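# sequence first, predicted coordinates after that:
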Amino acid sequence: MGTPVWIGPYRVQRLLGAGSFATVWLGHDPALDARVAIKVLAENWSHDLRVRERFRDEARLLRRLDHPRLVRVHAVGELPDGRPYAVLALADGGSLRDRLAAGTPPVPLALALLDEIAAGVAVLHRERVVHRDLTPGNVLFTSTAAGERVVIADLGLAKALAAASGLTARAGTPGYMAPEQDDPLAVVDTRSDVFGLGRLGLRLLGGPGPRPHLGGVPAPVVAVLRRATAPRPADRYPDADSFRAALRRAAGPSADPAAAQPPPCPRPTDARHPAAGSGEPLRPPATRRPREESPSVEASATGRAGPSAGRRAARRLGLAGAVTVTLVALGATGGDTARSMADDRWGRSGPVSVLLPPGWRAAGTGWAGRYDARGRLEPALVVSPDPARWATDPTVPGAFVGLSATLGRRSTPADFVAQRPHADCVAAPVRRVGRGATVWVVARFTCPAGRPVLVEAAARAGRAGLLYAQVVPPPGSGPDVVDALLAGVRVRPV
């Protein structure tokens, strides 16, 4: 099908991806003023009643479970041609497949990720549901107010345990599905998902293939994965909770996400997940936008940076707590970042510094979801009179400023800005603002709801990469205010 303008009441912005059974579009929900992923049954399956019912079953199941560890369904509908669609929460951090494309993470981070994946699968098992297709592409990352969360997606093959046997066709992905899933008459239960978790663990730890090499992995962890991937279901752990408990015992302190130190991890790609993710920086919310659509820098709500902030920093590349991954160390309201500068007129994140307008402060020390080649968060910060409120209150002016070496290798400033249209907003002509060696490409949008003016800007920062700024100027201000703010952005040579 061509690119639709609307799917139901949702305005389509662009294609996120296409698979064998479905096409997924990035859409705009006008009621919530939020981005969503719209999953539509593929045209070639529109007349297959079994596939149509499987598609609807997935949406019904996710809606019924409605858990933070699972991709959430906002609504369902049907196109004029009768094909069903589901409106899903957008997983803006992409998939595990995207991140593994750059290489495997270090052992502590891999174990923390596997722990969180198992926790999501355990939600299904407690509800007597078996996923049956656990792969890196079905493990997604979504931003929240506290950082980043792992969520389980694509329950198209999931079945209630009472109906999980006697299937009429093979179900699963080679390399991850259990041996019994190749037998149409075999009983498929939670132990089949345990096999998938074991295979995911091998992939995370760099040991895929028939004879995985797991150098540097603790022997007890290897034993857990060996039992999880046993050919006979009876020899595996009974469910995801049991697997997770065994993994934590085997790994010791490193299995506790709250205790994990921040090891370097490979840079994830910015590939857009075909099911519900896009790897883009998040748009600032308008009046009714949910909190999880906040900017990609996590700003401190309290304005204090104490021991808890240090613990959050120590977990920013691993999984924090039972629910979220804390991706950034929280800046004080001008505190830690300002103290590293010559005076308190500057906010800084890594090599990026911003001259603060009078009365403004800075918060944040990293760009959530973006990593450099050494596995560190790429630098970013929010500057505003109230950084914590800027993410949720459309009346508060401010700016998100980030520097990405990875984006600099793949995109020009003009292309990057062109990829950031805003639904229902009127765009002014793109202009260029030169400040010495830095030339900003600037697009200004006037919007009927939420933030009345929104500015997208990008510039080349030499070998350091691509500078990106999203600015909400003070009410009634002109372009000169934005230009002055951009002129105050500096990048220290690295």
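Sure, I can see it.
# drop to CA atoms for contacts and neighbour counts, all remaining ones
Noted.
# now the helices: where do they sit in the stretch 1-150 of the chain?
For the stretch 1-150 of the chain, helices defined by DSSP state H, counting those that start in this stretch occupy the ranges 49-65, 96-100, 107-126.
# determine which stretch of the ones you listed is the most buried.
Highest mean neighbour count among the helices of the stretch 1-150 of the chain (mean count of other Cα atoms under 10 Å): helix 107-126, with a mean of 24.
# same for that one, what does it pack against?
Packing partners of helix 107-126 (3 or more Cα pairs under 8 Å, 6 or more residues apart in numbering; DSSP states H and E): strand 147-152, helix 190-204, helix 240-251.
# gap between stretch 94-107 and the chain center?
Centre-to-centre, stretch 94-107 and its host chain are 13 Å apart (Cα atoms, centre = their mean, to the nearest Å).
# ok, and here's another one to check against it:
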Amino acid sequence: MPARLGRYAVRRRIGSGGFATVWLAYDEQLDSPVAVKVLADNWSEDHQIRQRFVEEGRYLRKVESPNVVSVYDAGELDDGRPYLVMSYADQGTLADRLEVDGLTVAQAMEVVRQVGAGLQALHDRDILHRDIKPANVLFRSVDGPTGQTVRAMVGDLGLGKALDMSSRLTMIAGTPTYIAPEQASAQAPDARADQYSLAALAYLLLTGRPPFAHASLSDAMHPAELPPASTPERPFPPEVDQVLRRGLARSREDRYSSVTEFVRALDRALGPSTSGAPTQPWLERDPELTQPGPRPTLPPDHGALPEPTLPRRRGRRLAILSVVGLLALVVGATAGYAVQHERRPSERTVFDSTGTLSVTVPSSWDRADALDGWTPPGTDTQMPALSVGTSPDWAAKGSDEGVFLGLLSATDLPDAVPQHPECDSAGRTVDDTRDGDASMTVVYSDCPGGTVLVERIVQVSTNTLMWVQIRSDDRATANGVLDDVETHGL
């Protein structure tokens, strides 16, 4: 993890894909968080991919709309890779929201309204998006007249194209569920292709199911008959089906003349309950998405161990996606000192974002995943770390449970682990060597709330220590979590 990207101080990784990685960074001159998108190293020599990456920034910079992600700056790293500095969507994506909760009809219409406004702003500058889908609808906290609310923004113009160049477009690109038939068949698309994608998104948000089950772009070339939007559980006026059917017409000539016209027709068809300005806040902010991760409980005289500064955590659903994505990287790895056991259904395994650390915890420990590392005090080096517990501030509440793992640079074990005088009983220091890794462990019991607290320091390499802190209601759970702490690649 880089310490800086250009003049921007890196805080954590937000996400990555096949072509780029996005980092949460801080603009120290303007005192503001930003998202920095960096072209992946393996594509830095591909002229076409590099050009498309740079074009995304140029397209976004041309558009002045609150519903389109803003580009503030651009540059190149020392290794020549380009980067874009953009507005930070602290409330995640529409895809994140849909993994956990559905939307009400009014909320769905407001998403369509705001995304439609963003698309129309692009079209007014003769720019196509060509890849509208839930993952490319971003949410950001903004200050409004009645306090903070959430704004939907169109992002990721990696497939975007100027309309005057669309006739020369021969590459088929897009997501099968949302792509217009003419775009799937490599015809030159126009703004009505984005309208089709928005209509498919609207159908999904209103009904809770995608309009089609396209498994490939060839399926999208010949879409099936659109199923009715209404169900006995969620009925809609007949006019809604008419609007959606027109927006998803196979022939673009049968669609509305503009995105704005489609949005207005859908708003009218849904009736008075969704028309006009939305009640604020129209979408609940998720404070956990930007809440700092918990910090291990340390007394002032903790000696040689620094106090961790954990990054802002991603939502629980995003952490789960990170685990899935990293699992393939660590399957079969044998590095580390932990005793392994068969994972039970009531447990889940969490990895940090680099795949260096992992721990298996009870499934009820599903809050406050902070996976993207920490910077030990006195250094400017980002080190792997993770934290997970039963509440966002598990370490501060004596009755809650959780675990923190963090690496730090050191050549020797400290003289003692952090002390906890708030606990009534402290076990003896256990010095051990397992798989060549020296460690020291102390178990504190009868802590506030009746919890058990475990401190362990492990020398995982000649110049790296791992600090482990566990708080649990019982010794057996703490021992099980401690046994399932692992390092990978050290």
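Structure received. If you're wondering where the values come from, they're calculated on a predicted model, not measured in any experiment.
# circling back to that earlier point, I'd like the helices of the stretch 1-150 of structure 1 as TSV, with distance to residue 482 of structure 1 appended.
Below are the helices of the stretch 1-150 of structure 1 laid out as TSV (distance: least, Cα to Cα, whole Å):
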stretch	distance to residue 482 of structure 1
helix 49-65	43
helix 96-100	34
helix 107-126	40
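# for the helices and strands packed on helix 107-126 of structure 1, give me a markdown table that also has distance to residue 85 of structure 1.
A markdown table is the format used below for those (distance: least, Cα to Cα, whole Å):
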| stretch | distance to residue 85 of structure 1 |
| --- | --- |
| strand 147-152 | 19 |
| helix 190-204 | 27 |
| helix 240-251 | 30 |
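# quick one: closest of those to residue 172 of structure 1.
Closest of those to residue 172 of structure 1 is helix 190-204, at 9.7 Å (criterion: Cα to Cα).
# contacts for the closest one?
100, 104-105, 110-111, 114, 117-118, 121, 125, 129-136, 175-178, 180-181, 208, 212, 214, 225-226, 228-230, 233, 236-240, 243 (Cα atoms under 8 Å, 6 or more residues apart in numbering).
# just the buried ones from those residues?
For the contacts of helix 190-204 of structure 1, a burial check counting by 16 or more other Cα atoms under 10 Å picks out 100, 104-105, 110-111, 114, 117-118, 121, 125, 129-136, 176-178, 180-181, 208, 214, 225-226, 228-230, 233, 236-240, 243.
# residue in structure 2 paired with residue 468 of structure 1?
By TM-score structural alignment, residue 468 of structure 1 lines up with nothing in structure 2.
# so which helix or strand takes in residue 468 of structure 1?
Element membership for residue 468 of structure 1, per DSSP states H and E: strand 466-472.
# which part of structure 2 lines up with the helix or strand following that strand?
Counting by DSSP H and E, the next helix or strand C-terminal to strand 466-472 of structure 1 is helix 479-487. Here helix 479-487 of structure 1 fails to align to any part of structure 2, judged by TM-score structural alignment.
# buried residues in helix 479-487 of structure 1, which are they?
In helix 479-487 of structure 1, counting by 16+ other Cα under 10 Å, buried: 482, 485-487.
# go on, stretch 32-39 of structure 1?
Buried, per 16+ other Cα under 10 Å, within stretch 32-39 of structure 1: 33-39.
# in structure 2, what residues pair with that stretch?
Counting by TM-score structural alignment, stretch 32-39 of structure 1 corresponds to 30-37 in structure 2.
# can you tell me what sits against the matching stretch?
Contacts of stretch 30-37 of structure 2 (Cα under 8 Å, 6+ apart): 5, 20-27, 83-89.
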